[in-house]
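Student: Sequence and computational prediction follow.
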Amino acid sequence: MSKIVIKAEDISKQYRLGLVGTGTVKDDMKRWWYNLRGKEDPFLKIGEANNRATKSESDYVWSLRDINFEINQGDSVGIIGRNGAGKSTLLKILSQVTQPTTGKIYTKGRIASLLEVGTGFHPEMTGRENIFLNGAILGMRKAEIKRKFDEIVDFSGVERYIDTPVKRYSSGMYVRLAFAVAAHLESEILIVDEVLAVGDAEFQKKCLGKMNDVSKGEGRTVLFVSHNMGAIKTLCNKGIVLDNGGLIYEGGINESVDHYSSIELGSFDEKSAHKSYHNQVEIIESDITNDKKPVNQGASISLGDKLELHLKIAVLGEISDLSIAMDILNVNSELIAHMTNEDDGVYFSKLRNGDVVDLTIETGSLLFVPGLYRINLWIGSSQDDTLYTITNLLVFHLEQSSFTKRTKALPKHSKMYLPTYWKIN
């Protein structure tokens, strides 16, 4: 017996930029007549791939192009890709929110989808009424919804407001209830786009735990879109990688994330990007050293090494409280370390036009798992108002070294190396 619950055959989705229509009533009628007889649109153009980095010469763009895959019952699949890769479009097609331009989708079982905050909710209806409405849309009987009702309300944490119209809910409350409905009603397939970012950290953790239970405990199929590679790896066992509307990799989740990371390496090769706001400060000097030796873009640094950043900042106006922050991000753009002047009790107050801040920032030993990293710099006023940013101040490779005596490579799925001291008693 086949366990396939979702099958995509040559799925493509084309959008037209600008005005919709052929431009003449005659051609519009011709398109309608062809569509009525089930024939291909006579005005469908080849168009171009959805590459947002380049200016298109066509009025048509392919959001998805020739997508083929199969998903089995019980699989938890992470759909990965950069913004504009076609992830949300694919989920909308799978959820039957929109139809593909070409190709076919075969699904087996009921689908519950959460594509954006409050999908399928009516703002004028109460939370209670929307639970029953959403369940009915999914094909549930009233008795089924009643059986799950208390569990849904308890999970969402909005019991006090369950009889209040959802138009008065905050975005966080909205997504809490929407996710609770989608996850608890008895559908065979759960589709979740990156809407969980609306909720707080505690609720996000709760949602990931529930999706894990749904997939591994109940044997239901989960499709999950997220830019959080940690969440993707925790929840999913398979991955689909999209780029510019095309499926470029399908396989195990660790291999899929590694493949996606190799695409993202391109952004690390960019030169430093400086951006000034309000013309309040100017960077007149910046250099980075490792053991007093200059460090250039793309340099290799050993595990356990320290970095020194030397900055000279010219003040162009009055600043009551200058704040400086330095972020270190990994290849998945996950924030690994965040450092500010306040961490070391250093403050810059009552600066005036013409002042120069001469500063050296020394990190502790870099104990991240070997890989590719970048440093971004932020300068602001009172931690709120951005004055100056440097993206990719430094891009570097961290290599394993004799700092650890282990002979095997540190595991990639870890983030930090913590030195320990072992003694045989």
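Tutor: Looks like it came in fine.

Student: going forward, measure contacts between C-alpha atoms and count neighbours the same way
Tutor: Will do.

Student: burial count for Thr360?
Tutor: 14 (other CA atoms under 10 Å).

Student: Over to Thr234?
Tutor: 12.

Student: mind listing the strands for the stretch 301-425 of the chain?
Tutor: Using DSSP state E, counting those that start in this stretch, the strands found in the stretch 301-425 of the chain span residues 308-315, 319-330, 335-340, 348-351, 356-362, 371-381, 385-399.

Student: by contact count, what packs against the last one?
Tutor: If contacts are counted by 3 or more CA pairs under 8 Å, 6 or more residues apart in numbering; DSSP states H and E, strand 385-399 sits against strand 273-276, strand 281-290, strand 299-302, strand 371-381.

Student: and here's the other structure:
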Amino acid sequence: MSNIAVSVTGLSKRYRLGTTHAQDGSLAGALTRGLRRLIGGPSASPQPQDTLWALRDVSFEIKKGEVFGVIGTNGSGKSTLLKILSRVTEPTQGRALIHGRFCGLLEVGTGFHPELTGRDNVFMSGAILGMKRQEIARKFDEIVAFAEVEQFIDTPVKHYSSGMYVRLGFSVLAHMDPDILIVDEVLAVGDVRFQKKCMGKMEDVGQHGRTVILVSHDMPAITRMCSRAILLNKGEIVQAGPAHEVVNHYLHAGHIQPVVEWPDPTQAPGNNVARLRALRVRSEAGQISDVIDIRKPMRVEIEYDILKPGQMVVAQFGFNTEEDVIAFIVNDRDPAWYRRPRPVGRYVSTAWIPGNFLSEGTMVVGGGIFSEDPWHEHCDVPRAVGFRVVDPGTRDTARGDVTGRWEGVVRPLLRWTTEHSSL
């Protein structure tokens, strides 16, 4: 009997840019094409379109009981790979064979209806994910206890805080018993304490002999939980092997970019309230740049669309070192818009960082759009862009004449005063 849980051979996926569902391989695309044929409408496939290969000739195998990591920058093909493995979309070429019952943790809160109680949503979401009612009933108390919502389980989820909502959604997903579990960045839910609880649950799943495919920007989690991993870049596998080696290659091979854009709104991260359109790193002169002089001011900008009027949203940046240590998190506090309803439109929010503030080295930046009171995430893309801070070695920095490694994620050149008095 084979010990292979997942076998991927020559997998490729092509998208036609600027097209609708009519050209893709989804159910919506098939229905659209069929309807056009029935009514005698024009075909949607004619003139040549620009194409994007989201995946190119990807091949790998995952053994039963293995925890396998998939890493890469945004746009590298990770989500496309998971959609194919989860049978959400079909590959253009190649095949992916999955041996056993599988579940994809691709979106927390799948199937939740705001008017239904937490209890009703647990049963409905579980059914959508393929669980039998008896199975859900058997695990119900455990699901609710893990989510820490016992007191509110018979309350409509529209009254839940965003933290309660994602905790219950994750708990339903995490308590399924598939042979193969596909996890896409859902460990970053709730507060820090609950994130650790999620991580512990996933480690427990892996230790009980189930196969886990983990996609994450959390490099320490990949290193700790996975035995092997692959690194995707522009749809191709550029590194495969032991997880710690692949992570090390990713962190030190310069896989950073100063700009990421989503020109197609249907592919942009977000929801019906807000969608992210771009993140950019700019030098003091306003040029997009991945190299920043430590002495010079710089800025990071986030471009986004507000799709519903009257929303009070806040833009946020998270700055991390290349080792994935959090440097700092900043929220937009521009008084022109802070806590004010916004009309529908395109916005560009900019965070200005003074010179002689950051330390030298590589910084990676994630960005997102949130609502406050209660806090709710509309879109959040970690490790989206990056840049390298360089020290020219002159004396007009906080280093002065000091040589060697300078610890810390910031190196501010502060104003000092010294007073002297006689002994």
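Tutor: Yes, it's here. Because the structure is a prediction, the values reported are computed rather than measured.

Student: where does the TM-score land?
Tutor: For this chain pair, the superposition-based TM-score is 0.58 by TM-score structural alignment, normalised by the length of the second structure; 294 aligned residues with a CA RMSD of 4.4 Å.

Student: Let me know which of the helices and strands packed on strand 385-399 of the first structure is tucked in deepest.
Tutor: Greatest average neighbour count among these goes to strand 371-381 (a mean of 20), per mean count of other CA atoms under 10 Å.

Student: by contact count, what packs against that strand?
Tutor: Packing partners of strand 371-381 of the first structure (3+ CA pairs under 8 Å, 6+ apart): strand 319-330, strand 385-399.

Student: so can I have TSV of those strands showing mean neighbour count and distance to Ser113 of the first structure?
Tutor: TSV is the format used below for these (neighbours: other CA atoms under 10 Å; distance: least, CA to CA, whole Å):
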stretch	mean neighbour count	distance to Ser113 of the first structure
strand 319-330	18	31
strand 385-399	20	36
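
Student: For Lys7 of the first structure, find the nearest of the strands of the stretch 301-425 of the first structure.
Tutor: strand 319-330 (34.1 Å; CA to CA).

Student: Three-state assignment for the residue most central in space within the second structure, please.
Tutor: Nearest to the mean C-alpha position of the second structure, by CA atoms, centre = their mean, lies Val381 at 4.8 Å. What DSSP: H, G, I helix; E, B strand; the rest coil gives for Val381 of the second structure is strand.

Student: Tell me the counterpart of it in the first structure.
Tutor: Using TM-score structural alignment as the criterion, Val381 of the second structure has no counterpart in the first structure.

Student: circling back: take the strands of the stretch 301-425 of the first structure and lay them out in CSV including distance to Gly135 of the first structure.
Tutor: Formatted as CSV, the strands of the stretch 301-425 of the first structure follow (distance: least, CA to CA, whole Å):
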stretch, distance to Gly135 of the first structure
strand 308-315, 57
strand 319-330, 41
strand 335-340, 38
strand 348-351, 57
strand 356-362, 56
strand 371-381, 46
strand 385-399, 45
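
Student: surely Ala188 of the second structure meets Gln195?
Tutor: Yes. Contact between Ala188 of the second structure and Gln195 holds when scored by CA atoms under 8 Å: they sit 5.9 Å apart.

Student: Who are the contact partners of Ala49 of the first structure?
Tutor: Each residue near Ala49 of the first structure by CA atoms under 8 Å, 6 or more residues apart in numbering is listed here: 61-65, 244-245.

Student: scratch that, Ser216 of the second structure
Tutor: By CA under 8 Å, 6+ apart, Ser216 of the second structure lies in contact with 69-71, 184-185, 222.

Student: That one -> the first structure?
Tutor: Using TM-score structural alignment, Ser216 of the second structure sits opposite Ser226 in the first structure.

Student: Over to Thr362 of the second structure?
Tutor: Residue pairing (TM-score structural alignment): Thr362 of the second structure is matched to Arg374 of the first structure.

Student: Now do the nearest residue to that match once chain neighbours are set aside against Phe132 of the first structure, distance only.
Tutor: Among residues not flanking Arg374 of the first structure along the chain, Val395 sits closest, at 4.3 Å (CA to CA, 6 or more residues apart in numbering). According to CA to CA, to the nearest Å, Val395 of the first structure stands 52 Å off from Phe132 of the first structure.

Student: now do Ser349 of the first structure
Tutor: Here the criterion is CA to CA. By it, Ser349 of the first structure lies 57 Å from Phe132 of the first structure.

Student: So which of the two has more stuff around it?
Tutor: Shown here are Ser349 of the first structure and Phe132; by other CA under 10 Å, Phe132 has more neighbours (19 against 14).

Student: aligned partner of Ala96 of the second structure in the first structure?
Tutor: Aligned by TM-score structural alignment, Ala96 of the second structure pairs with Ile105 of the first structure.

Student: how many neighbours does its match have?
Tutor: Applying other CA under 10 Å, we find 18 residues neighbouring Ile105 of the first structure.

Student: so it makes contact with Ile67?
Tutor: No. Ile105 of the first structure is beyond contact range of Ile67, at 10.2 Å (criterion: CA under 8 Å).

Student: and Met58 of the first structure, how many neighbours?
Tutor: If you look again at residue 58 of the first structure, you'll see it is Ser, not Met. Look at Ser58 of the first structure: counted by other CA under 10 Å, it has 12 neighbours.

Student: Apart from its neighbours in sequence, what residue is nearest it?
Tutor: Once flanking residues are discounted, Ser58 of the first structure sits nearest to Gly47: 5.9 Å by CA to CA, 6+ apart.
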